[in-house]
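> From the sequence below, what's the structure:
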Amino acid sequence: MRLIRDLDDFEPFRGGVVSIGNFDGVHLGHRSMLQTLVSLARKLNVPATAMTFDPPPVALIAPERVPPRLSTVERKAELIASLGIDCLLVYPTNREFLRLSPQDFFETIVRQSLAARGLVEGPNFFFGRDRQGDVELMAEMAAGHAMEFAVAPAVEREGTVVSSSAIRRMIAAGEVDRAADWLGHPYRISGQVRTGAARGRVLGFPTANLEGVETLLPREGVYGGLAWVDGIGYPAALNIGTNPTFADGNFKLEVHLIGYEGDLYDRQLSVDLLAFVRETRKFADADELRDRLQQDVSQIRRLAESVAEKH
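So this is what the prediction gives:
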């Protein structure tokens, strides 16, 4: 799959089938829509393109209302590529673009820039200035230009439509295993490994201190996860928050990779969050903390083995 950020590079994919959306998290609803997109593109023997925006339009319209992201552009591209999409077009949002009426959006973007042969959207798709256009209007415009148009049905979990906003609430509450069910894949965080206080090494549980995480973090606590190093997944214990045992009130994200030996400093590290393990709490001393960490590691190792067996 090609990741394209400039319309000048889009020429090889003009005349394809397109889905337009934010695709934050690439959850089950997005996946259903993109699978429909691929099916229609293959039927017409044309490229399948997903078009998203960077920054998201709300960042220019109402910056105070921008929700924390579930995925970086790179993670979004990785997930979308796994569905068979040929091109992810990351459109550089600007105020001129946001002023386009629905009719101008269709003519300028869909017909001229993309030369789309077909469109696939979800039932809650809106486009154009102030979100004035909806799927009914898009269907009408597409029909007027002999363009294929399909609406992928919403996907439900627990009697509720799967949405990025619902998944954000789950992750914020620490329900990362439930969020994974709605996403269709584990929730991943990525950051740069930086030097920490090295207390974990003294305790026998060396940690990688992650900084620069650009996506939503779950609430404070200890989590079980899978950390990826050179394509290999290692069971991982994550502590998100402060360290009250050592009276350290600084917020940190510390990752202990179970079974890994090596230097991770200054490397990019990605961790899939599998489950909430326990609350962060103050222990009487370092020995009590060490005993609890041993229990955490045993529990997380079993958790990772259970997840591996399912896949």
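
> Every contact and neighbour count from this point should use C-alpha atoms.
OK.

> So which residues of the stretch 201-311 of the chain form strands?
With DSSP state E, counting those that start in this stretch as the criterion, the stretch 201-311 of the chain has strands at 208-211, 221-229, 232-243, 248-257, 268-278.

> Against which helices or strands is the fourth one packed?
Spelled out, it's strand 248-257. strand 208-211, strand 232-243 (3 or more Cα pairs under 8 Å, 6 or more residues apart in numbering; DSSP states H and E).

> With the first one instead?
In terms of contacts (3+ Cα pairs under 8 Å, 6+ apart), strand 208-211 is packed against strand 187-194, strand 248-257.

> got CSV for the ones you listed, with mean neighbour count and distance to Leu79 too?
Output for the helices and strands packed on strand 208-211, formatted as CSV (neighbours: other Cα atoms under 10 Å; distance: least, Cα to Cα, whole Å):
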stretch, mean neighbour count, distance to Leu79
strand 187-194, 20, 11
strand 248-257, 18, 24
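
> As TSV, those strands with distance to Ile85 would be great.
Converted to TSV, the helices and strands packed on strand 208-211 look like this (distance: least, Cα to Cα, whole Å):
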stretch	distance to Ile85
strand 187-194	21
strand 248-257	33
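
> next up, for comparison:
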Amino acid sequence: MTSSSEAARPDAPPAFVLEPNQPVPADLRGRVLALGNFDGVHRGHAELARVAGAMAAERGTSAAALTFEPHPRTVFRPEQPVFRLTPEPIKVALLAELGLSPSFIIPFDRAVAGIPAEAFVDDLLLGQLGAAGLVCGYDFHFGKGRTGSPEMLQARAGHAGIPVAVVPPFTFQGEPVSSTLVRTALEAGDVGHAAALLGRPWFVRGEIAHGDKRGRDLGYPTANMHLARDCRLRFGIYAVRMKIDGVWRDGVASFGSRPTFDDGAPRLETFVFDFSGDLYGRTVDVAFVAFLRGEAKFDTLDALIVQMDVDSARARGILAATPAFLL
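Okay, here's the model as predicted:
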């Protein structure tokens, strides 16, 4: 997924946390700001970046993102945290690749949620950040009670001479693109559909931890990773690629509770084909290419090994036919 927007300036920090009344360095003010949660950084977000980049070029400046952490819905419903597609560091990096840099991050809490929409525009967007232009999606709402709308933003910023572009619903192959639809696809295990909406395979990042070494005894040593608690990827077996030292290597992974053994806390266990290096303690990315089957409990270890052989062969075949990708 690419953007024609201006490339991120190498000297710009990737993220800048906004605190109330905190001065923003002069060289970071005066940007065209793309506004949103940007979870997943999908094709629709890439369109916002494209529009922001074009507006920035017209106004002789560069484009940046304004986003919120944590996700506002998680603040209001902590018992039902949002399934985050891209944690903050990944989101910031992906936005920078789209030409939005830095990402101005508003630490979202109930106090921020209580800021009147008018003050959000006047004091933060136009005052603190000195925005040269604003870009938002058709469904962007902000301010106390979510009373701020794209129309209100256009009217208020426009009165100050600041242009506002509202991006209509973005569709890909006839289907609307949204973070919610990506989450729904992943919850169903449909990583191919998720990739189509995102414009790239969905991937996770984490540190490789020691496991119980059962995979090694079975002839399938795995690299084990604990994913975020809010991850609702469907339990099952996947054809994957793991990024090791900048190189994507093919493999097969299980995400679930290991019902044949202990039915424990969910974790991701990846067997990397034709690799024997030590990964413990290293942070790696795992990209999901295809769903192979659901999680299952086996009566014997021999039956499990037979199925693992089948899964590995299927994964090798799928990945051999899948073009290499750079993330």
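
> rewinding a little: with respect to Gln35 of the first structure, which of the strands of the stretch 201-311 of the first structure lies nearest?
The minimum distance between Gln35 of the first structure and those falls on strand 268-278, with 23.6 Å, by Cα to Cα.

> Report the mean deviation for the closest one after fitting onto the second structure.
Here the mean offset of strand 268-278 of the first structure against the second structure after fitting is 1.0 Å, by mean Cα distance after the TM-score superposition for the first structure.

> In the second structure, point out the residues matching that strand.
Using TM-score structural alignment, strand 268-278 of the first structure lines up with residues 283-293 of the second structure.

> ok, back up a step: Serialize the helices and strands packed on strand 248-257 of the first structure to TSV and add fields for distance to Met170 of the first structure and mean neighbour count.
Formatted as TSV, these follow (distance: least, Cα to Cα, whole Å; neighbours: other Cα atoms under 10 Å):
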stretch	distance to Met170 of the first structure	mean neighbour count
strand 208-211	22	23
strand 232-243	16	22
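
> tell me the average deviation of the longest helix belonging to the first structure from the second structure after fitting.
The single longest helix within the first structure, with elements called by DSSP state H, is helix 286-310. Helix 286-310 of the first structure: mean distance to aligned residues in the second structure after superposition is 2.4 Å, counting by mean Cα distance after the TM-score superposition for the first structure.

> And for that helix, what's in contact with it?
For helix 286-310 of the first structure, the surrounding residues in contact (Cα atoms under 8 Å, 6 or more residues apart in numbering) are 203-205, 224-226, 235-237, 245, 258, 274, 277, 283.

> Mark which of the residues you listed are buried, thanks.
With burial judged by 16 or more other Cα atoms under 10 Å, the buried subset of those is Phe205, Gly224, Gly225, Leu226, Pro235, Ala236, Ala237, Thr245, Ile258, Leu274, Val277.

> which among those gets closest to Asp134 of the first structure?
Nearest to Asp134 of the first structure out of these is Leu274 (Cα to Cα; 36.6 Å).

> Let me see the ranges of the helices in the first structure.
Residue ranges of the helices in the first structure, as given by DSSP H, are 28-44, 58-61, 73-81, 95-98, 102-105, 135-144, 164-172, 176-183, 199-203, 286-310.

> Next, format these as JSON lines and append distance to Asp266 of the first structure.
Shown next, in JSON lines, are these (distance: least, Cα to Cα, whole Å):
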{"stretch": "helix 28-44", "distance to Asp266 of the first structure": "33"}
{"stretch": "helix 58-61", "distance to Asp266 of the first structure": "30"}
{"stretch": "helix 73-81", "distance to Asp266 of the first structure": "19"}
{"stretch": "helix 95-98", "distance to Asp266 of the first structure": "37"}
{"stretch": "helix 102-105", "distance to Asp266 of the first structure": "43"}
{"stretch": "helix 135-144", "distance to Asp266 of the first structure": "46"}
{"stretch": "helix 164-172", "distance to Asp266 of the first structure": "27"}
{"stretch": "helix 176-183", "distance to Asp266 of the first structure": "27"}
{"stretch": "helix 199-203", "distance to Asp266 of the first structure": "17"}
{"stretch": "helix 286-310", "distance to Asp266 of the first structure": "25"}
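
> Hey, what's the angle from the longest helix of the first structure to strand 232-243? Just curious.
Angle, helix 286-310 of the first structure to strand 232-243, by axes from the mean of the first three to the mean of the last three Cα atoms, to 10 degrees: 140 degrees.

> distance between helix 286-310 of the first structure and the chain's centre?
Helix 286-310 of the first structure sits 26 Å away from the centroid of its parent chain (Cα atoms, centre = their mean, to the nearest Å).

> same check, this time on stretch 174-182 of the second structure
Chain-centre distance of stretch 174-182 of the second structure: 14 Å, with Cα atoms, centre = their mean.
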